[in-house]
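*Asks:* Sequence plus the predicted model coming up.
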Amino acid sequence: MFRSLKYRNFKLFFYGQSISLIGTWMQKTAVSWLVYRLTDSAMMLGLVGFVSLIPSLFLSPYAGSLIDRHNRYKILLITQVVSMLQAGALAALIFFKYYHIPFIIFLSLVQGIINAFDVTCRQSLMVEMVEDKADLPNAIALNSTMANLARIVGPAIAGVILSTFGEDFCFVGNFVSYVPVLICLLMMNLNITVMPHGQKSIWTELEEGFKYISGDKDLSSMIVMIGISSLFVIPFNTLMPIFAKTIFNGDAGTFSWFESAAGLGSVVAAMYLANLKSAKPMMRISIIASAIFGLSLVLLSYSGILPIALVFMTLSGLGMMAQTSSINTYIQTHAIPEMRGRAISYYVMAYQGMIPIGSLLIGWTADAFGSRMAVCIAGLIGLGATVSFVLYKSRFSSRRISALILHHK
């Protein structure tokens, strides 16, 4: 399961990011709790989620082209330094108890702009850190395991800190967590190959990337699948502060249980993916995971007892993690090298870029019909999308087989 850690560069990346992501989840948990505590508004929660991710919708394709043209290691260093500065500004804001919601939203937008480049860069750099490409799926799965362990540990620590010391300690903790990741990045020794691009403009390369993705039916259908999930299903998490505080009459600790339950399910899925010997079953895994994700949300929406709700929250984390990671792995292992950055950028656009719009949609749905109904609708859409994807793949496979038979005749 841990075979990718034998590569020094990936090991450094893994350890540095592990600490940094715990800080990131501490901050995310604290921001959600702080905003809901100050405003009591589901729409405001949706707005914060919107501005933190909407830049990915517009900037990710540009980021993919930029990363394909330049040294992605240097770009990653820059994004981490700027992220640290953003975290420092937010920490100072809360430490001095300047609870200015518009400024918190602005800083969330800044982080979203940084992430549009940072996430695409980190994903495309993965292949450079693993010398044997057969170990790439394992590295991607371990990276996902790390991210989701942080999703358990971060909110759990945040729950204790929020209850004991207050929000400002969570924000300061995130700022400090960038120190080890920068040290680890500076210790890495990567030989990055920058593909020659001649005199082509970046806009021409954007067009080439779109034509490549749209021309490959398998890649494009997987990206559409994650796009639908990100728009209508994944944003259910925006409403978890409401489930914790209003539906189950809890506090910040209760909210952290919901986040940690989803993280636990995600880790289980990531460990399963990390133990796979091949990337071949990724499409089948994505279908099964999508079905589990949708069904678990329908059951979560009807749960009346907290422990049962946490069980379905765990299953939702498992389904969501297996879906996103299997699609990510499929794209990274099937895209041609000169198009990998752009292919990943379309994945990031469909994944992270659709979530903010979905956050607004589910916030509006919750205000109009209630939080339980909003989560139920999200689950039903997820199940419907899974069925549609299976029918599309079956029809496409039948056409391909018919075409091959005609060709041989």
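*Replies:* Sure thing, it's come through.

*Asks:* contacts and neighbour counts: CA atoms only from here.
*Replies:* OK.

*Asks:* Quick check: buried residues in the helix or strand that Ser83 is a member of?
*Replies:* Ser83 belongs to helix 72-95 when elements are defined using DSSP states H and E. For helix 72-95, a neighbour-count test (16 or more other CA atoms under 10 Å) marks 72-73, 75-80, 83-84, 86-91, 93-95 as buried.

*Asks:* What distance do you get for the closest residue to Gly88 other than its chain neighbours to Gly382?
*Replies:* Excluding the flanking residues, the one nearest Gly88 by CA to CA, 6 or more residues apart in numbering is Phe175, at 5.4 Å. Distance of Phe175 to Gly382, computed by CA to CA, to the nearest Å: 36 Å.

*Asks:* Neighbour count: the two, which is higher?
*Replies:* Gly382 (27 against 24; other CA atoms under 10 Å).

*Asks:* my guess is that one meets Ser229, correct?
*Replies:* Yes. Using CA atoms under 8 Å, Gly382 is in contact with Ser229, at 6.3 Å.

*Asks:* Tell me which residues touch the residue nearest to Gly88, please.
*Replies:* Applying CA atoms under 8 Å, 6 or more residues apart in numbering to Phe175 gives the contacts Gly23, Met84, Leu85, Ala87, Gly88, Ala91.

*Asks:* all strands for the stretch 301-409 of the chain, in order.
*Replies:* Using DSSP state E, counting those that start in this stretch, no strands are found in the stretch 301-409 of the chain.

*Asks:* Number of residues surrounding Arg284?
*Replies:* 12.

*Asks:* Next one: it from His334, what distance?
*Replies:* The value you get for Arg284 to His334, if CA to CA is used, is 15 Å.

*Asks:* center of this structure, which residue is that?
*Replies:* Geometric centre of the chain, nearest residue: Gln352, 6.3 Å, by CA atoms, centre = their mean.

*Asks:* pretty sure it is touching Ser230, no?
*Replies:* Yes. Using CA under 8 Å as the test, Gln352 is close enough to Ser230 to be in contact (7.1 Å).

*Asks:* sorry, back to before: could you dump the contacts of Phe175 to JSON lines with distance to Ile242?
*Replies:* Output for the contacts of Phe175, formatted as JSON lines (distance: CA to CA, whole Å):
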{"residue": "Gly23", "distance to Ile242": "23"}
{"residue": "Met84", "distance to Ile242": "30"}
{"residue": "Leu85", "distance to Ile242": "31"}
{"residue": "Ala87", "distance to Ile242": "26"}
{"residue": "Gly88", "distance to Ile242": "28"}
{"residue": "Ala91", "distance to Ile242": "25"}
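
*Asks:* I'd like to know which of the residues you listed is nearest to Met271.
*Replies:* The shortest approach to Met271 among the contacts of Phe175 belongs to Gly23, at 22.0 Å (CA to CA).

*Asks:* Grab the nearest non-local neighbour of that closest one.
*Replies:* Closest to Gly23 by CA to CA, 6+ apart is Asn174, at 3.9 Å.

*Asks:* take the one below as the second:
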Amino acid sequence: MIILDPALAQNRDYKRFWFSQILSFMANQIVMMALAWHLYTLTHSALSLGYLGLVLFLPQVLLVLVVGQVADRYNRRKIILITQFLEAVISLTLCASVIFDIASSHWIFIAAFCIGGVRAFQGPALQALLPSLVGLDLLPKAIALGSASRQFATIAGPALGGLLFLGGTTFVYASSGLFFIIAFTQIFSIRFTEQTRQNAPLSWKVLTAGIQFIWQRKVVLGAISLDLFSVLLGGATALLPIYAEQILHVGAVGLGFLRAGPAIGALFLAVYLSRYPLQKNAGRTMFICVAIFGITTLIFGLSEWFFLSLIALIIMGAADMVSVVIRSTLVQLQTPNDMRGRVGAVNSIFIGASNQLGEFESGVTAEWLGVVPAVVVGGIGTLLVAALWLRLFPELYNWGKAEKPTSEN
């Protein structure tokens, strides 16, 4: 196990948390790859892939006010345990559906909706628990290292998933269920005791406190909305199965490499940032990386050469990772502990919208305009968003050091 910072290496609870997240994210990647490939083989429709992203995202919107309150009122470790257990149950249920030959596109959408609901509760609890485990001084490094872990899982998950497909779809779903169970045991072994958090009576003001908090802090609003719209418009990952089959002609094996491409670039940058956090010009760096993300999206969209497409995806992932680490660090450092659940729930909506809703947008646009025009239009849209946000949120552009934490409120 490689923990780059000695202080993090000495924190046993953090190491258990870190290892659990690697396993959990790998399992998620395996399940997502299996669901997307399974659905496409059943429907051969770009629109169905877009709907898959929408179904994953909807529970986050429907439950946003609930999940934030849950994370701020109840034990966050227990919330994570329950959600990981449910993820294991869903994976094993998918396995059983294949065994008993009841798998269909409708069944896949039902499973995706359940996964989205579980993730809606898990995301805010994970975001809120991390600062308490490591402290604010080590938080930027822990966020970067956590991002590196997720990217490693994003690389290893699809690659491992491709190998697991040799044993059949049943074996893929069963393996992901096993990973979730092991991740559960790691969180279960954490002995950290959380402090009592807010117990104010429920009211509309309390429920919407996370939204109000973000709206009042323009640098936070600018950071998460920039990430939302840039990835929403520029995301092409939902269309990778079509690129692999119809444009690049590399099949399922090539699809695994394409899905891993952004994670490879992101992994290298996340490891670097975990060792050397940004010391200055964080906001300016974020805008530059969003522009690079848009340019590489254009290159990928127009490319008909597999290696050029893969390189574009790698650079795209690296640029996006810098933006992710800056945004995540800024949000955590600006948010007091007793509000991290509610703020994290709203932040998860932005993250989910940029990913799952972005996949829906890509699928719909591809259905209307064609696959290549959809990606090209998305890349141009990302560049326009970066230029517009530069004028709307000058506070974000001028935000400097991403490492020094603010005090708890």
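*Replies:* Yep, that arrived. What you are looking at is a predicted structure, and each value in this text was computed from that prediction instead of being measured.

*Asks:* After the helix holding Ser83 of the first structure, which helix or strand is next?
*Replies:* Defined by DSSP H and E, the subsequent element after helix 72-95 of the first structure is helix 101-129.

*Asks:* in the second structure, what residues pair with that next one?
*Replies:* The alignment of helix 101-129 of the first structure onto the second structure (TM-score structural alignment) spans residues 105-133.

*Asks:* mean deviation of the matching stretch from the first structure?
*Replies:* When the first structure is overlaid, stretch 105-133 of the second structure sits 0.7 Å from its aligned residues on average, using mean CA distance after the TM-score superposition for the first structure.

*Asks:* What residues sit buried inside that stretch?
*Replies:* 105, 108-109, 111-133.

*Asks:* With adjacent residues omitted, what lies nearest to Ala223 of the second structure?
*Replies:* Nearest residue to Ala223 of the second structure, sequence neighbours excluded (CA to CA, 6+ apart): Arg327, at 5.6 Å.

*Asks:* Give me the aligned partner of Leu59 of the first structure over in the second structure.
*Replies:* Using TM-score structural alignment, Leu59 of the first structure lines up with Leu63 in the second structure.

*Asks:* for the residue lying closest to its match once chain neighbours are set aside, what are its contacts?
*Replies:* Spatial nearest neighbour of Leu63 of the second structure, chain neighbours left out: Ala120 (7.0 Å); criterion: CA to CA, 6+ apart. Counting by CA under 8 Å, 6+ apart, Ala120 of the second structure touches Pro59, Gln60, Leu63, Val64, Val67, Ala345, Ser348.

*Asks:* And Ser108 of the first structure, by the same measure?
*Replies:* Contacts of Ser108 of the first structure by CA under 8 Å, 6+ apart are Val48, Val51, Ser52.

*Asks:* gap between it and Leu53 of the first structure?
*Replies:* 8 Å.

*Asks:* Could you measure from Gly162 of the second structure over to Gly116 of the second structure?
*Replies:* 23 Å.

*Asks:* try Gly317 of the second structure
*Replies:* The gap separating Gly317 of the second structure from Gly116 of the second structure is 23 Å, by CA to CA.

*Asks:* for the equivalent of Gln186 of the second structure over in the first structure, helix, strand, or coil?
*Replies:* Correspondence of Gln186 of the second structure to the first structure, assessed by TM-score structural alignment: Cys184. State at Cys184 of the first structure, reduced to three classes by DSSP: H, G, I helix; E, B strand; the rest coil: helix.

*Asks:* does Cys184 of the first structure really touch Phe10, like I thought?
*Replies:* No. Between Cys184 of the first structure and Phe10 there is no contact under CA under 8 Å: 10.0 Å.

*Asks:* which residues of the stretch 101-250 of the first structure fall in helices?
*Replies:* Along the stretch 101-250 of the first structure, counting by DSSP state H, counting those that start in this stretch, helices occupy 101-129, 136-164, 167-187, 202-215, 217-232, 240-242.

*Asks:* quick one: the fourth one to helix 217-232, angle?
*Replies:* Pointing back at helix 202-215 of the first structure there. 100 degrees (axes from the mean of the first three to the mean of the last three CA atoms, to 10 degrees).

*Asks:* what's the burial count for Trp368 of the second structure?
*Replies:* Trp368 of the second structure: 12 neighbours (other CA under 10 Å).

*Asks:* Would you quantify the distance from Gly157 of the second structure to Ala244 of the second structure?
*Replies:* Distance, Gly157 of the second structure to Ala244 of the second structure, by CA to CA: 18 Å.

*Asks:* Also Thr285 of the second structure?
*Replies:* 32 Å.

*Asks:* cool, Ala36 of the second structure as well?
*Replies:* Here Ala36 of the second structure is placed at a distance of 13 Å from Ala244 of the second structure (CA to CA).

*Asks:* cool, and Cys95 of the second structure?
*Replies:* Applying CA to CA, the value for Cys95 of the second structure to Ala244 of the second structure is 26 Å.

*Asks:* what's the answer for Leu357 of the second structure, then?
*Replies:* Counting by CA to CA, the gap from Leu357 of the second structure to Ala244 of the second structure is 21 Å.

*Asks:* Check Leu390 of the second structure too.
*Replies:* 35 Å.

*Asks:* now swap in Val325 of the second structure and tell me
*Replies:* 29 Å.

*Asks:* neighbour-wise, which of those two wins?
*Replies:* Val325 (28 against 20).

*Asks:* how about the more buried one, what does it touch?
*Replies:* Taking CA under 8 Å, 6+ apart, one finds Pro140, Ile143, Ala144, Ser147, Ala270 in contact with Val325 of the second structure.

*Asks:* Val70 of the second structure: neighbouring residues, count only.
*Replies:* For Val70 of the second structure, the tally of surrounding residues (other CA under 10 Å) stands at 18.

*Asks:* cool, the one 5 residues further on as well?
*Replies:* The burial count assigned to Asn75 of the second structure is 17, neighbours taken as other CA under 10 Å.

*Asks:* Could you verify my assumption that it touches Arg197?
*Replies:* No. Contact criterion CA under 8 Å: Asn75 of the second structure and Arg197 do not qualify, at 9.3 Å.
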